[in-house]
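Peer 1: My questions concern the predicted model and sequence given below.
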Amino acid sequence: MTGPPPARPGTAGEGRDSDGRDDADVIAQSLDEPELFAGLYDRHAPDIHRYAARRLGEGAADDITAETFLIAFRTRARYDTAHRLARPWLYGIAANLIGKHRRTEVRALKALARAGHDPVAASWSDRSDDRIAVQAPLAGALASLSPGDRHVLLLVAWADLGYQEVAEALRIPLGTVRSRLNRARRKVRASLSTDPAFTSALDSALDASPATAGQELSPSWTK
């Protein structure tokens, strides 16, 4: 597999397809008509692939995306159709798969932080479509985070998931999302305290996210 196809106009990220079906409708109907599941792939695969590439590089992103949708297809009968949009579910599957490569991710981040270059990290550092370009200072800060804190921070900053969506994706309480995000943000800011450009980019990305719009990251959330 060489990566997902580009999203068709009017599909990726939208709530309904051309026939008026939302994600939950597609998943439910695909139980009897499996071919309909391809519509879910068309709608969300580009975003999942982009997120995985930012975390692990382009090569790994192909496999992560393919496996995410294979798992989603195989487990679709257990999907809770009360959740009309499948983005959190799909990002949760992808996050679990990415987590299995955490040593690779951290090793690449540390190499990028130390030398400014890494064969894996080079494919996702300083990307023009990233609101937070992964350059050496930020790479070191991300590498220092726990896997759980890194998942929450990057699902917010790069996947544009809201608090509740992150909670659904990672199957953790909403309060845990808030405390992890607050802790991750403080650690990253502390690591980059001598580089205001990066802390400003981080704050701008998080403040523009649905997760943080109108919600202050209170220190009281830190456990």
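Peer 2: Perfect, I can see it now.

Peer 1: going forward, measure contacts and count neighbours with C-alpha atoms only.
Peer 2: OK.

Peer 1: check contacts around Glu168.
Peer 2: When contacts are counted by Cα atoms under 8 Å, 6 or more residues apart in numbering, Glu168 is found next to 88-89, 92.

Peer 1: let's see it at 10 Å
Peer 2: For Glu168, the contact set (Cα atoms under 10 Å, 6 or more residues apart in numbering) comprises 83, 87-89, 91-92, 162, 174, 177.

Peer 1: any idea which of those has the most stuff around it?
Peer 2: Val177 (28 neighbours; other Cα atoms under 10 Å).

Peer 1: mind listing what's buried in the helix or strand that residue falls within?
Peer 2: Secondary structure assigned from DSSP states H and E places Val177 in helix 174-191. Within helix 174-191, the residues that qualify as buried are 176-185, 187-189, 191, counting by 16 or more other Cα atoms under 10 Å.

Peer 1: Tell me how far Ser125 lies from Arg84.
Peer 2: From Ser125 across to Arg84, the span is 34 Å (Cα to Cα, to the nearest Å).

Peer 1: And these two? Which one has more around it.
Peer 2: Legend: neighbour count by other Cα under 10 Å for Ser125 and Arg84, higher for Ser125 (23 against 16).

Peer 1: Leu112 is in contact with the more buried one, correct?
Peer 2: Yes - counting by Cα atoms under 10 Å, Ser125 sits close enough to Leu112 to count as a contact (8.6 Å).

Peer 1: what's the overlap in contacts for these two?
Peer 2: Taking Cα under 10 Å, 6+ apart as the contact criterion, the residues that touch both Ser125 and Leu112 are 118, 134-136, 139.

Peer 1: before we move on, back to that, let's have the buried residues of helix 174-191 in JSON lines, adding distance to Asp47.
Peer 2: Compiled in JSON lines, the buried residues of helix 174-191 are given as follows (distance: Cα to Cα, whole Å):
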{"residue": "Thr176", "distance to Asp47": "25"}
{"residue": "Val177", "distance to Asp47": "21"}
{"residue": "Arg178", "distance to Asp47": "23"}
{"residue": "Ser179", "distance to Asp47": "26"}
{"residue": "Arg180", "distance to Asp47": "23"}
{"residue": "Leu181", "distance to Asp47": "21"}
{"residue": "Asn182", "distance to Asp47": "25"}
{"residue": "Arg183", "distance to Asp47": "26"}
{"residue": "Ala184", "distance to Asp47": "23"}
{"residue": "Arg185", "distance to Asp47": "23"}
{"residue": "Lys187", "distance to Asp47": "27"}
{"residue": "Val188", "distance to Asp47": "25"}
{"residue": "Arg189", "distance to Asp47": "27"}
{"residue": "Ser191", "distance to Asp47": "29"}
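
Peer 1: ok, structure two:
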Amino acid sequence: MIDTEDGAQGPSRAGESTDAEVIEESLAQPGRFGVLYERHARVLHGYAYRRLGREAAEDVVAETFMKAFRARRTYDLSHSDARPWFFAIAIREIARHHRVEQARYRALSRSFEDRGDEDLADRVADATSAHTWRKPLVEALAKLSRRERDVLLMVAWADLTYEEAARALEIPLGTVRSRLHRARQKIRRHLPDDITLELV
């Protein structure tokens, strides 16, 4: 099983091939593609886990890498870091689980009422901090449109730059900025003053 921590190995350490080089090499040596799994699966899984839960996250990661492998000949080798490309595929897979995501937010919200913050923290500690999943944030995230949520969580949870998010979502940089601004404004309106998060 994939570790759910969000730390990701960089695309290329000193002396290692870049993601683009690995993809190019994998055209002749398909097994080389596994290097990219080692580099990026953990952060993709952590992101999908936060949004969908364990079972769906594992499906998303598996589908993402399978589709990426099949589409590797279409990868733009001018981009040395393939992380935005993987997220582009993962976001499409997550969109197919939209109902699962909405149900997850509802279930998390009910958990606060039924079992309390402290118990919930124990159950989701391996996915995120208790502070992140406080009830007001769960409810605020549920109120965002999927497009707003995609941009916000890519920047906040996947640690993509605005430029990388634009590339992953295949939208202009200005659209990323405007969606992120709207999402942050909506989140702030639903959070009590005592909650300060990187999301906002």
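Peer 2: Received the coordinates, thanks. Quantities reported herein were computed from a predicted structural model and do not represent experimental measurements.

Peer 1: Any chance you could compute the TM-score here?
Peer 2: The TM-score (TM-score structural alignment, normalised by the length of structure 2) is 0.87; 193 aligned residues with a Cα RMSD of 2.6 Å.

Peer 1: nearest to Tyr41 of structure 1, of the buried residues of helix 174-191 of structure 1?
Peer 2: Top of the list for closeness to Tyr41 of structure 1, among the buried residues of helix 174-191 of structure 1 and by Cα to Cα, is Val177 at 26.9 Å.

Peer 1: distance of the closest one from Leu31 of structure 1?
Peer 2: The gap separating Val177 of structure 1 from Leu31 of structure 1 is 32 Å, by Cα to Cα.

Peer 1: can you check Asp25 of structure 1 too?
Peer 2: Distance from Asp25 of structure 1 to Leu31 of structure 1, counting by Cα to Cα: 10 Å.

Peer 1: again, but for Pro5 of structure 1
Peer 2: Between Pro5 of structure 1 and Leu31 of structure 1 the distance, using Cα to Cα, works out to 24 Å.

Peer 1: try Ala184 of structure 1
Peer 2: 40 Å.

Peer 1: which ones are touching the aligned partner of Arg51 of structure 2 in structure 1?
Peer 2: Aligning on TM-score structural alignment places Arg51 of structure 2 opposite Arg55 in structure 1. For Arg55 of structure 1, the contact set (Cα under 10 Å, 6+ apart) comprises 49, 61, 95, 98-99, 101-102, 104-106, 108-109, 120-121, 123-125, 134, 151, 154, 158.

Peer 1: and Arg55 of structure 1, which of the three is it?
Peer 2: Classification of Arg55 of structure 1 by DSSP: H, G, I helix; E, B strand; the rest coil places it in helix.

Peer 1: Report the spatially nearest residue to Glu163 of structure 2, omitting neighbours in sequence.
Peer 2: Leu173 (6.2 Å; Cα to Cα, 6 or more residues apart in numbering).

Peer 1: Show me how far stretch 161-178 of structure 2 is from its chain's centre.
Peer 2: Using Cα atoms, centre = their mean, to the nearest Å, the mean C-alpha position of stretch 161-178 of structure 2 is found 14 Å from that of the whole chain.

Peer 1: Tell me where structure 2 has helices.
Peer 2: Using DSSP state H, the helices found in structure 2 span residues 19-28, 34-52, 54-70, 83-95, 98-124, 135-143, 146-156, 162-169, 173-190.

Peer 1: surely Ala205 of structure 1 meets Ile132?
Peer 2: Yes - under the criterion of Cα under 10 Å, Ala205 of structure 1 is in contact with Ile132, at a separation of 7.0 Å.

Peer 1: Now do the shared contacts for those two.
Peer 2: With Cα under 10 Å, 6+ apart, Ala205 of structure 1 and Ile132 have common neighbours 157-158, 199.

Peer 1: how about CSV for those, with distance to Pro147 of structure 1 and neighbour count added?
Peer 2: Output for these, formatted as CSV (distance: Cα to Cα, whole Å; neighbours: other Cα atoms under 10 Å):
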residue, distance to Pro147 of structure 1, neighbour count
Ala157, 15, 25
Trp158, 16, 20
Thr199, 20, 20
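
Peer 1: Can you tell me which of those is nearest Gly20 of structure 1?
Peer 2: Taking Cα to Cα as the measure, Trp158 is the one of the shared contacts of Ala205 and Ile132 of structure 1 closest to Gly20 of structure 1, at 28.0 Å.

Peer 1: From the geometric centre of structure 2, which residue sits farthest away?
Peer 2: Distance from the C-alpha centroid of structure 2 peaks at Ala28, with 30.0 Å (Cα atoms, centre = their mean).
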